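Undergrad: This is a predicted model, with the sequence first.
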Amino acid sequence: MNEVEQLTVDLVQLPLFDIHASAGLGMPVGPQVQLGALAFDRAFLRAQGADPESCSIIAASGDSMEPAIPDGALLVVDHGQTEIRHGHIMVVNVGEDLLVKRIRRRLDGLVDLISDNPAYPPETVGRDMIDQLRIVGRVVFFCRAP
């Protein structure tokens, strides 16, 4: 096996969807249109705590997760990680909105969606909305333009 063949064995093609998770006040989910795929090293994704076979790529839209995640950043999302994990950046559906936020489960059973940008206060998913909260997956890596 030559070097090029060896490299392709270790890569996984992640689907890139024309979907934007709002890093702001919320964005309705549209149809899932695949734009293409990007290759990632399986070992790299595993080192991020991801299952390479469960990942896809979407974009962030908005400034609520700045400075960590800027508007337009590509998000690698592991769809196998759907448990609420305190402090992790997750892609979530609340009602019809798709959001990217840090997530915190409170002792009273409610869930806080936290923006990194201090201009956006935390939002609490109350008991009346908790059944509409769906964890899409954990953001395991993001790419941004310099």
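TA: Yep, it's here. Numbering: from 1, shown residues only.
Undergrad: drop to CA atoms for contacts and neighbour counts, all remaining ones
TA: OK.
Undergrad: So what touches the one helix or strand L45 maps to?
TA: Applying DSSP states H and E as the criterion places L45 in helix 42-47. Helix 42-47 is contacted by residues 10-12, 51-52, 140 when judged by CA atoms under 8 Å, 6 or more residues apart in numbering.
Undergrad: 6 Å instead, please
TA: 10-11, 52 (CA atoms under 6 Å, 6 or more residues apart in numbering).
Undergrad: now that helix: how far from the chain's centre is it?
TA: Put simply, helix 42-47 sits 17 Å off its chain's centre (CA atoms, centre = their mean, to the nearest Å).
Undergrad: Kindly report the same for stretch 75-91.
TA: 6 Å.
Undergrad: What ranges does the chain have for its helices?
TA: If DSSP state H is used as the criterion, the helices of the chain fall at 3-9, 42-47.
Undergrad: how many neighbours does T8 have?
TA: 13 (other CA atoms under 10 Å).
Undergrad: got a list of what it touches?
TA: No contacts exist for T8 under CA under 6 Å, 6+ apart.
Undergrad: and what of P118?
TA: So P118 contacts nothing (CA under 6 Å, 6+ apart).
Undergrad: Below is structure B, check it against A:
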Amino acid sequence: MTATSFDAFFRRVAEATGVETQNDLARILGVNRSAITQAKQRNAIPQKWLHALARDYGYSARWLESGEGPQNPGAPAAESFDVDCLQIPKVRARLCAGGGSFEVEGQTVETQPFLSPWIHRKGSPDSMVLMDVMGNSMEPEIHEGDTVLIDQSQRDILAGGIYAVGVEDTVMVKRLEKRPGGLALLSDNPDYSPIVLRGEELETVRVIGKVIWLSREYR
């Protein structure tokens, strides 16, 4: 086996999972960002990371670690890419991380492939949709220009969850928090005050779905 290089490992993980930053890697592994930094400094990859990635994404732990052997030894030939992936629609509507977006058109503009085992573990693929984000109210978690994956079957409000939410004619991306007799729409950016809805205002709210993944293109 060839010597493990963290940088080469990260490139393979990016190829296999679509992550773009070390923060993304920390998130999918469920570890602190400092753990990624330490692994990079040691130039060593914990075996439990390899096993977790192999389990969740269907790739060979050996290939992830060293680049040797097949990427997915259990898969058929190369044409399996289309078989093992599902196309998720991206719609024209944009989520506002700010005051609200009036761009709510649900027309599909393109589709993006996701590994079928992964997307099924995350929720209901038939109810998923991709949307772009505009505004900075959810920074540093979500930036303007990010694309988020929303599962419209997940509408139950869980503490700390990020949701696409419609209020009257606008659509936003916010953390939702149940309050006595009301609902709070929270931003991660401290420059934005919470939006608290009560009484008849709650009739104007619709939870579109839970944000379960995001991607970011660096410019």
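TA: Received the coordinates, thanks. Every value quoted in this text rests on a predicted model; they were computed, and no experiment measured them.
Undergrad: List the TM-score for the superposed pair.
TA: TM-score for the superposed chains, counting by TM-score structural alignment, normalised by the length of the first structure: 0.91, backed by 144 aligned residues with a CA RMSD of 1.5 Å.
Undergrad: Now render the helices of the first structure as JSON lines, adding distance to G95 of the first structure.
TA: JSON lines is the format used below for the helices of the first structure (distance: least, CA to CA, whole Å):
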{"stretch": "helix 3-9", "distance to G95 of the first structure": "40"}
{"stretch": "helix 42-47", "distance to G95 of the first structure": "30"}
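Undergrad: Only whichever of the contacts of helix 42-47 of the first structure are buried, select them in PyMOL.
TA: One line in PyMOL is enough to select the buried members of those, burial here meaning 16 or more other CA atoms under 10 Å:
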select buried, resi 11+52
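Undergrad: re the thing from before, quick one: buried residues of the helix holding L45 of the first structure?
TA: 42, 45.
Undergrad: Spell out the residue ranges of the strands in the second structure.
TA: Remark: strands assigned in the second structure by DSSP state E are 85-96, 108-115, 128-134, 147-151, 162-167, 170-179, 182-186, 195-198, 205-215.
Undergrad: I would like the residues contacting the third one, please.
TA: Same thing as strand 128-134 of the second structure. 89-91, 94-97, 144-152.
Undergrad: Same question for the longest one.
TA: Residues from elsewhere that reach strand 85-96 of the second structure (CA under 6 Å, 6+ apart): 103-116, 129-135, 171-173.
Undergrad: So which bit of the first structure is it matched to?
TA: Mapped onto the first structure using TM-score structural alignment, strand 85-96 of the second structure spans residues 11-22.
Undergrad: Same check on stretch 148-160 of the second structure?
TA: Under TM-score structural alignment, the match for stretch 148-160 of the second structure is residues 75-87.
Undergrad: what's the span of the matching stretch, first residue to last?
TA: 17 Å (CA to CA, to the nearest Å).
Undergrad: Which one of the contacts of strand 128-134 of the second structure is nearest to L185 of the second structure?
TA: Nearest to L185 of the second structure among the contacts of strand 128-134 of the second structure is A97, at 11.0 Å by CA to CA.
Undergrad: Near that closest one, how many other residues are there?
TA: As a burial measure, A97 of the second structure scores 26 neighbours (other CA under 10 Å).
Undergrad: cool, E83 of the first structure as well?
TA: 12.
Undergrad: Skipping its backbone neighbours, what lies nearest it in space?
TA: I135 (7.0 Å; CA to CA, 6 or more residues apart in numbering).
Undergrad: does the one you found really touch V92, like I thought?
TA: Yes - contact criterion CA atoms under 6 Å: I135 of the first structure and V92 qualify, at 4.5 Å.
Undergrad: Give me the more crowded residue out of the two.
TA: V92 (24 against 20).
Undergrad: How much space separates that one from H20 of the first structure?
TA: Counting by CA to CA - V92 of the first structure and H20 of the first structure are separated by 12 Å.
Undergrad: Most neighbours out of the contacts of strand 128-134 of the second structure, which is it?
TA: In the contacts of strand 128-134 of the second structure, the most neighbours by other CA under 10 Å go to L95, 28 neighbours.
Undergrad: Would you mind measuring from that residue to K210 of the second structure?
TA: Distance from L95 of the second structure to K210 of the second structure, by CA to CA: 12 Å.
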